[in-house]
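Novice: Okay, predicted coordinates and the sequence, questions at the end:
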Amino acid sequence: MRKATPNVTTKVRRSLEASEGRHGVAGQLEPMHTCTSAGDSRVSITWSDGHLSSYGTAWLREHDNSPSALHERSHGSRPAPLCAWDAIPKVDAREYMEDDGALYKTLRKVNRVGVVLLENAGVEEGTVLDLARRVAPVSHHTLYGDMFDVVSQANPRNMAYTNERLRMHMDLVYYESAPGLQLLHCLEFDEGGKGGQTSFLDAFAAADHFREKFPEKFEVLSRVPTTFEKIRAAAPRVDGEGRK
């Protein structure tokens, strides 16, 4: 299993940004004259090349990428409940890589449901990095690198590198800024083997359930800061002659 974590936080440039009382757009065009219709339902702009554009105010509000509007929309966006009987959304990996529309639909599904299955990704090593970088540069590589293998080892330092069943968990939550998106790529699975199933839990539903059952404890957990620490086994000491 290969893992990669892209940084999904990207900057969005506003199409219209205020500057010294005027409005500028990307490129050489500048608005020369603006006016609103009766009832302020539309905004008309005459550009420096003579072109006239007309925008509905509702459309402008919907596509407002100012920091305040983005903040308001992010708080109003809530993932749909993930039910056991719901089918996990599936997207063809080749379309995801080649078609911006497919990429957009994939990210919309991730935002709404929380998980997406990319099919037909192949078994070539490094593919998971290409899939991740299709979204954004890979981040959170300090401890494990851009990509790391999850395989059963003879002398594991972590339970993840055994054939034992892993309980529900989230990776890298001890980071100050935990990753927002993680990709897993199965490269090999022995048909004669057992297990290997991947389970998903709706953490939002779990939090809502906890808040309803234990409101006081939920309030404490949501208000009191806590500290997490990743403790790793020390590397073996080696003397000047290379002996352990």
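Specialist: That came through fine.
Novice: switch to C-alpha atoms for all contacts and neighbour counts from now on
Specialist: Noted.
Novice: number of nearby residues for Leu183?
Specialist: Leu183 is flanked by 19 other residues according to other Cα atoms under 10 Å.
Novice: just the strands in this protein please.
Specialist: Using DSSP state E, the strands of the chain run over 2-4, 17-19, 22-24, 31-36, 42-47, 52-56, 90-92, 117-119, 147-149, 183-185.
Novice: most tightly surrounded among the ones you listed?
Specialist: Neighbour counts (mean count of other Cα atoms under 10 Å) averaged over each of the strands of the chain peak at strand 2-4, with a mean of 22.
Novice: Nearest to Leu107 among the strands of the chain would be which one?
Specialist: Among these, the nearest to Leu107 by Cα to Cα is strand 90-92 (10.5 Å).
Novice: on contacts alone, who are the packing partners of that closest one?
Specialist: Identification of packing neighbours for strand 90-92 by 3 or more Cα pairs under 8 Å, 6 or more residues apart in numbering; DSSP states H and E yields strand 117-119.
Novice: List the contacts of the strand it packs on.
Specialist: Strand 117-119 has contacts (Cα atoms under 8 Å, 6 or more residues apart in numbering) with Ile88, Pro89, Lys90, Val91, Asp92, Ala93.
Novice: Disregarding flanking residues, what is the spatial nearest neighbour of the third one?
Specialist: This means Lys90. Nearest non-adjacent residue to Lys90, counting by Cα to Cα, 6 or more residues apart in numbering: Leu117, 4.7 Å away.
Novice: next, the one to line up against it:
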Amino acid sequence: MKFSIVSACASAGEKLVEVTWNDQHKSRFHTKWLRFYCRCKKCQPELKGTYLVDIPAFPDVLTVAKVDVEEKGGTINVKINGELIAGHVIQYGAQWLRQHCYCDACLDNLIDKRDVISKNGVSVGDMTLPEVEYQNLLDDPDRNVFDFCEKMVLHGFCLVKNVPCENNKSLEVLRMLGPIRETCYGTRFDVNFSGKKHGNNNEVLLPFHMDQCSYEQPPGVVFLHCLKFDEIIRGGKSRLTDFFLVAETLRKESPEDFETLTEVPGSWDTYNYNTEHPAHQEHQKCHIVTDYFGKVSTST
């Protein structure tokens, strides 16, 4: 829909600009927000991360001096009291301004559009296993790496099929996604039955868990390259669970326990002295983290 401005006026003691749109929606923009997001060439730098406007130099209170709607509702011009640039007029196109409306209704709609977690929480029986072919990633990375990433975002995991049974082939795939983060176990960690005293290097079944929780920010993507060297080998099955679905189920069935896990931190540690990368790590954080809107954002 093409938006246009029907009317605009100052309100709330000249500290807000109230806009009425052609679909009857109403937006309210703070004067400071309008001033410091101004799209004109005097305010918008060519290089991102640089500033042409000295924001701290402005008065604490900015008020509206004049509001005009031009080009048949396609543009809004605002002059303010407290402006530091002589003759400056704040100018916005209607489409950009409407797309950045931050009223409760527009924010709720934006959050709903971006909420891939709640919308894709389905039972295993109803879900087609997300997968991509290793060779397709190599042959057409522009298309298939995007498909790989999309499935990771939508489902939380993706199976890469027919990866060659050779060391470091997993790193080859990971480098398509971005830089590889090294941990105290190095760039790659081999899980095998070696007799070493480590929870992964034996035949004992591990419970559901997350890796590297002792880091302040655990790795966002963990790649498991499962190698089977002989048909006689049995076991090695991997199980996955959707923690976001688990968290939402807990919130519904036991809200007090859910709240406890969002407020009381747990402790994680890694003591790893006898390796190539000695480490002593201790970290505290809550098991479940919610954002400003109450959505589960991260978990450990």
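Specialist: Ah, there it is. Model, not experiment: these values are computed from the prediction.
Novice: Give me the TM-score for these two chains.
Specialist: Put the two chains on top of each other and the TM-score (TM-score structural alignment, normalised by the length of structure 1) is 0.65; 189 aligned residues with a Cα RMSD of 3.5 Å.
Novice: picking up where we left off before, can I get the strands of structure 1 in TSV with distance to Ser139 of structure 1?
Specialist: Listed next are the strands of structure 1 as TSV, based on distance: least, Cα to Cα, whole Å:
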stretch	distance to Ser139 of structure 1
strand 2-4	8
strand 17-19	29
strand 22-24	33
strand 31-36	39
strand 42-47	41
strand 52-56	38
strand 90-92	23
strand 117-119	21
strand 147-149	10
strand 183-185	12
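Novice: Over in structure 1, tell me which residue corresponds to Pro207 of structure 2.
Specialist: Pro207 of structure 2 maps onto Arg167 in structure 1, with residues paired by TM-score structural alignment.
Novice: what span of structure 2 lines up against the longest helix along structure 1?
Specialist: For structure 1, the longest helix by residue count, based on DSSP state H, is helix 100-113. Helix 100-113 of structure 1 corresponds to residues 142-155 of structure 2 when matched by TM-score structural alignment.
Novice: all helices for structure 2, in order.
Specialist: So, for structure 2 - with DSSP H - the helices run 31-36, 94-99, 104-114, 116-119, 134-139, 141-155, 169-177, 243-253, 255-263.
Novice: thinking again about what came up before, mean shift of the longest helix of structure 1 relative to structure 2?
Specialist: Here helix 100-113 of structure 1, set against structure 2 after superposition, deviates by a mean of 0.9 Å using mean Cα distance after the TM-score superposition for structure 1.
Novice: count of neighbours near Ala132 of structure 1?
Specialist: Neighbour count for Ala132 of structure 1, taken as other Cα under 10 Å: 24.
Novice: wait, I meant Pro215 of structure 1
Specialist: 13.
Novice: And for Ile180 of structure 2?
Specialist: 14.
Novice: quick one: what's aligned to it in structure 1?
Specialist: Correspondence of Ile180 of structure 2 to structure 1, assessed by TM-score structural alignment: Val138.
Novice: doesn't Asp146 make contact with that match?
Specialist: Yes. Judged on Cα atoms under 8 Å, Val138 of structure 1 makes contact with Asp146 at a distance of 6.3 Å.
Novice: just so I know, which of the strands of structure 1 lies nearest Leu70 of structure 1?
Specialist: Among the strands of structure 1, strand 17-19 comes nearest to Leu70 of structure 1, with 14.3 Å by Cα to Cα.
Novice: Counting by contacts, list what the closest one packs against.
Specialist: Packing contacts for strand 17-19 of structure 1, counted by 3+ Cα pairs under 8 Å, 6+ apart, involve strand 22-24.
Novice: Superposed on structure 2, what's the mean shift for the strand it packs on?
Specialist: Here strand 22-24 of structure 1, set against structure 2 after superposition, deviates by a mean of 4.2 Å using mean Cα distance after the TM-score superposition for structure 1.
Novice: Thanks a lot, catch you later.
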